[in-house]
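S.K.: return atomic coordinates for the entry below.
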Amino acid sequence: MRKGIVFVAAAFLSACAGEVDDLPLAETDATAAGIIGGTIDEGDPAVAMLQITRGDASVTCTASVIAPKVLLTAAHCVQPGRVQGATLRAFFGTDSRSEEETWVNVKETHFDPEYDHADIHAGHDIAVAILEEPVAIQPLPYNRAPMTEDMAGEPVRLIGFGDDDEIFGWSGVKHHVSTIVNTVTPLLLGLGDAGHHTCQGDSGGPALMDMNGVPTIVGVTSFGNASAPRICTDGWDTRVDLYLDFIDQFVNAP
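M.R.: This is a model prediction of the structure:
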């Protein structure tokens, strides 16, 4: 299942973690927290909640500012079947339920054309959302150096607006957790352990590693495995270093 697509109403279909998509979900619990094993993140202003609304139903993912008008997120969050006819906007802050809300509309989205929703292990789960207006937030750098297998065991920090109670839920509150890189494959990063990983609502969010002392996006939350239906147990990220040509074209656009 896709990790992190959270439906606030059951009119849309998706799933939390594992390898089965398009399961009907019940109404979410807006009091749940986000990121398994994490704590509330009052920093990281460049990490936003991406909300996709069609009618009375909303989908939420996570995204990162990589240029004043460009958010980096996951392809499965913005594939045509989910964004066609929908209104998209990004929330910048810690708690999207607070009265001090900062929302910016999204005017368009683009995803890697080689992404295949039917094959979650094939990579290419990467996309951008273009804001209607620039934000005055320092963009996060994204990794340009090849990831290698010997990076396994190195620290990584995960950020997202998703669930943290190991079951279906939604928070709209930004959380983060420190964990490790488990695996570096030719396509993906395996991140976290049983008690520290991403879950529902975290899709598209960043995995940050210190590169020369600078927090840098090395992965974008893609999917997870499950020990039981809708129970998140680990996380897999799209490797950012493999898709520089795709990302750069939007960052460098006039």
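S.K.: when you work out contacts or count neighbours from here on, use the C-alpha atoms and nothing else.
M.R.: Noted.
S.K.: which strands and helices sit next to the longest helix anywhere in the chain?
M.R.: Longest among the helix segments of the chain by residue count, using DSSP state H, is helix 244-251. Helix 244-251 is packed against strand 127-131, with contacts defined by 3 or more Cα pairs under 8 Å, 6 or more residues apart in numbering; DSSP states H and E.
S.K.: what comes up buried for the longest helix of the chain?
M.R.: 246-247, 250-251 (16 or more other Cα atoms under 10 Å).
S.K.: make JSON lines from those and add distance to Met151 to it.
M.R.: Listed next are those as JSON lines, based on distance: Cα to Cα, whole Å:
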{"residue": "Phe246", "distance to Met151": "24"}
{"residue": "Ile247", "distance to Met151": "23"}
{"residue": "Phe250", "distance to Met151": "28"}
{"residue": "Val251", "distance to Met151": "27"}
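S.K.: pick the one among these closest to Asp56.
M.R.: Phe250 (31.0 Å; Cα to Cα).
S.K.: show the contacting residues for the closest one.
M.R.: 70, 128 (Cα atoms under 8 Å, 6 or more residues apart in numbering).
S.K.: between the buried residues of helix 244-251, which sits nearest Pro206?
M.R.: Out of the buried residues of helix 244-251, the member with the shortest distance to Pro206 (by Cα to Cα) is Ile247, at 14.2 Å.
S.K.: after the helix or strand hosting Asp210, which helix or strand is next?
M.R.: If you go by DSSP states H and E, Asp210 is part of strand 206-211. Next helix or strand after strand 206-211 toward the C-terminus (DSSP H and E): strand 214-223.
S.K.: what is the orientation angle of that following strand with strand 206-211?
M.R.: Interaxial angle, strand 214-223 versus strand 206-211 (axes from the mean of the first three to the mean of the last three Cα atoms, to 10 degrees): 150 degrees.
S.K.: packing partners for strand 214-223?
M.R.: strand 206-211, strand 235-239.
S.K.: winner for burial among these?
M.R.: Comparing these by mean neighbour count (mean count of other Cα atoms under 10 Å), strand 235-239 ranks first with a mean of 27.
S.K.: chain center to the strand holding Asp210: distance?
M.R.: 14 Å (Cα atoms, centre = their mean, to the nearest Å).
S.K.: same deal with stretch 105-117?
M.R.: 13 Å.
S.K.: need the distance between the two termini of that stretch.
M.R.: 26 Å (Cα to Cα, to the nearest Å).
S.K.: quick one: the strand holding Asp210 to strand 235-239, angle?
M.R.: 60 degrees.
S.K.: show me what contacts Ile159?
M.R.: 35, 41, 47, 174-177, 198, 202, 205-207.
S.K.: to check against the first, give me the structure of this:
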Amino acid sequence: MKVFVVLVLAIASASAGLLPQAVPVHPRDSTAKPSINGRITNGKNAVADQFPYQVGLSFLGLKGSWWCGGSIIDNSWVLTAAHCTSGASYVTIYYGATVRTSPQYTQTVSSSNWIQHENYVSLTVRNDISLIKTPSVTFSASVNKIALPAIASRYSTYVGQTAVASGWGLTSDTASAVAKDLQYTDLTVIENSVCQKTFGSLVVTSRVICVATPKGTSTCQGDSGGPLALDSTLIGITSFGSPDGCEVGAPAAFTRVTSYLDWIKTNSGISA
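M.R.: The predicted model follows:
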């Protein structure tokens, strides 16, 4: 994996609350050596077939390799974060894995097979979403899709509801061991106004969903692009967190899927 890519916000504004108290960083690894470390901090081990929609994504680009997560939304489509696909040439998709190194099978596709949001802006973490077109897969107990939110729910804030995040990100801020098992944790959705106190309103827009991270439980490096699910429905895509670490108690942020239902349908033909 790579170390966090620190996003330098160079947008000047005199309005209070626009600029962040903390610079948001993607949970994506940026070291020169390609490796895959850790898991969700202070999470639990998933059991076989618990998250059949979860995939692992091993990206390769000119600047090295990195690991992300993704969600199956159709036989031929995986949804992930734009900061995961950005700069990559190829991705190997790991399907049906609970033990990371033992997927049911893998597929490797090139960048010509994905659609990164045309208005993705890394500096302000805008439109952090990508679609990956894959060869068709056969669904099973280990490999299956997750539902997208219904159009009627696009105005739901989900505040106060508990959703589940999963992935193979770091187990702690000091972790160096390779993760063996898929991890998951329950996280409670918070008001965007609370999240804006940390990251500012230029970053935390209505198209972002934030969760609290009590007791050092959070998404971390390697979880980028992975799912935030509520009642077997995909409501978020792991996007960014605090530069101070995953266990410091700062909010974790996700791309709000309900804000991109039209974009997903236009580019893939998939709707709820």
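S.K.: please state their TM-score.
M.R.: For these two chains in superposition, a TM-score of 0.78 is obtained (TM-score structural alignment, normalised by the length of structure 1); 231 aligned residues with a Cα RMSD of 3.2 Å.
S.K.: ok, and what's touching the strand holding Asp210 of structure 1?
M.R.: 47, 63-64, 155-160, 215-221, 237.
S.K.: between the longest strand seen in structure 2 and helix 261-268, how many degrees?
M.R.: Ranked by residue count under DSSP state E, the longest strand found in structure 2 is strand 64-74. Taking the same axes, to 10 degrees, one finds strand 64-74 of structure 2 and helix 261-268 inclined to each other by 100 degrees.
S.K.: just how off-centre is strand 64-74 of structure 2 within its chain?
M.R.: In this view, strand 64-74 of structure 2 has its centroid 8 Å away from the chain centroid, taken as Cα atoms, centre = their mean.
S.K.: could you tell me where the helix or strand following it falls in structure 1?
M.R.: Using DSSP H and E, the helix or strand that follows strand 64-74 of structure 2 in sequence is strand 77-80. Using TM-score structural alignment, strand 77-80 of structure 2 lines up with residues 70-73 of structure 1.
S.K.: what's the distance between stretch 216-231 of structure 2 and the middle of its chain?
M.R.: Centre to centre, stretch against its chain (Cα atoms, centre = their mean), the figure for stretch 216-231 of structure 2 is 6 Å.
S.K.: oh sorry, the question was meant for stretch 103-110 of structure 2
M.R.: Counting by Cα atoms, centre = their mean, stretch 103-110 of structure 2 comes out at 19 Å from the chain centroid.
S.K.: in it, what counts as buried?
M.R.: 103, 109-110.
S.K.: return the subset of those residues lying in helices.
M.R.: Among the buried residues of stretch 103-110 of structure 2, no member lies in helices (by DSSP H).
S.K.: which one of those is nearest to Ala250 of structure 2?
M.R.: Pro103 (32.6 Å).
S.K.: circling back to that earlier point, give me the mean distance between the longest helix of structure 1 and structure 2.
M.R.: With the two structures superposed, helix 244-251 of structure 1 lies on average 2.1 Å from its match in structure 2, counting by mean Cα distance after the TM-score superposition for structure 1.
S.K.: who's in contact with the residue nearest the centre of structure 1?
M.R.: For structure 1, Gly204 is the residue whose C-alpha lies nearest the centre (Cα atoms, centre = their mean; 2.0 Å). Taking Cα under 8 Å, 6+ apart as the criterion, Gly204 of structure 1 is in contact with 4, 61-64, 72-75, 77, 126, 220-222.
S.K.: before we move on, what about Ala32 of structure 2?
M.R.: Ala32 of structure 2 touches 2, 63-64, counting by Cα under 8 Å, 6+ apart.
S.K.: list buried residues within the residues you listed.
M.R.: By 16+ other Cα under 10 Å, the contacts of Ala32 of structure 2 give 2, 64 as buried.
S.K.: turn the contacts of Ala32 of structure 2 into a markdown table, including distance to Asn75 of structure 2.
M.R.: Below are the contacts of Ala32 of structure 2 laid out as a markdown table (distance: Cα to Cα, whole Å):
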| residue | distance to Asn75 of structure 2 |
| --- | --- |
| Lys2 | 30 |
| Lys63 | 30 |
| Gly64 | 29 |
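S.K.: which one of the contacts of Ala32 of structure 2 is nearest Pro214 of structure 2?
M.R.: Of all those, Pro214 of structure 2 sits closest to Lys2, with 24.9 Å by Cα to Cα.
S.K.: quick check: the gap between the closest residue to that closest one other than its chain neighbours and Gly226 of structure 2.
M.R.: Spatial nearest neighbour of Lys2 of structure 2, chain neighbours left out: Asp29 (2.3 Å); criterion: Cα to Cα, 6 or more residues apart in numbering. Distance of Asp29 of structure 2 to Gly226 of structure 2, given as Cα to Cα: 14 Å.
S.K.: before we move on, what about Gln54 of structure 2?
M.R.: 7 Å.
S.K.: can you list residues touching both of these two?
M.R.: 69-71, 166-167.
S.K.: can you tell me which of those residues has the most neighbours?
M.R.: Neighbour tally across the shared contacts of Gln54 and Gly226 of structure 2 (other Cα atoms under 10 Å): the maximum, 36 neighbours, falls on Gly167.
S.K.: just the helices in structure 1 please.
M.R.: Using DSSP H, helices in structure 1 cover 75-78, 80-83, 244-251.
S.K.: wait, Val128 of structure 1 touches Thr109, no?
M.R.: Yes. With contact defined as Cα atoms under 8 Å, Val128 of structure 1 counts as touching Thr109 (5.7 Å).
S.K.: I'd say the residue nearest to Lys2 of structure 2 and Val3 touch.
M.R.: Yes. Using Cα under 8 Å, Asp29 of structure 2 is in contact with Val3, at 3.9 Å.
S.K.: compare those two (neighbour count), which wins?
M.R.: The residue with more neighbours, out of Asp29 of structure 2 and Val3, is Asp29; 27 against 15, by other Cα under 10 Å.
S.K.: OK, contacts around that one?
M.R.: Here Asp29 of structure 2 is in contact with 1-5, 66-67, 221-222 (Cα under 8 Å, 6+ apart).
S.K.: please say which position in structure 2 Gly192 of structure 1 maps to.
M.R.: Counting by TM-score structural alignment, Gly192 of structure 1 corresponds to Ala212 in structure 2.
S.K.: ok, now which ones touch that match?
M.R.: 187-190, 249-252.
S.K.: please repeat the previous calculation with a cut-off of 6 Å.
M.R.: 188, 251 (Cα atoms under 6 Å, 6 or more residues apart in numbering).
S.K.: in JSON lines, list the buried residues of stretch 103-110 of structure 2 along with distance to Val137 of structure 2.
M.R.: Formatted as JSON lines, the buried residues of stretch 103-110 of structure 2 follow (distance: Cα to Cα, whole Å):
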{"residue": "Pro103", "distance to Val137 of structure 2": "14"}
{"residue": "Val109", "distance to Val137 of structure 2": "13"}
{"residue": "Ser110", "distance to Val137 of structure 2": "17"}
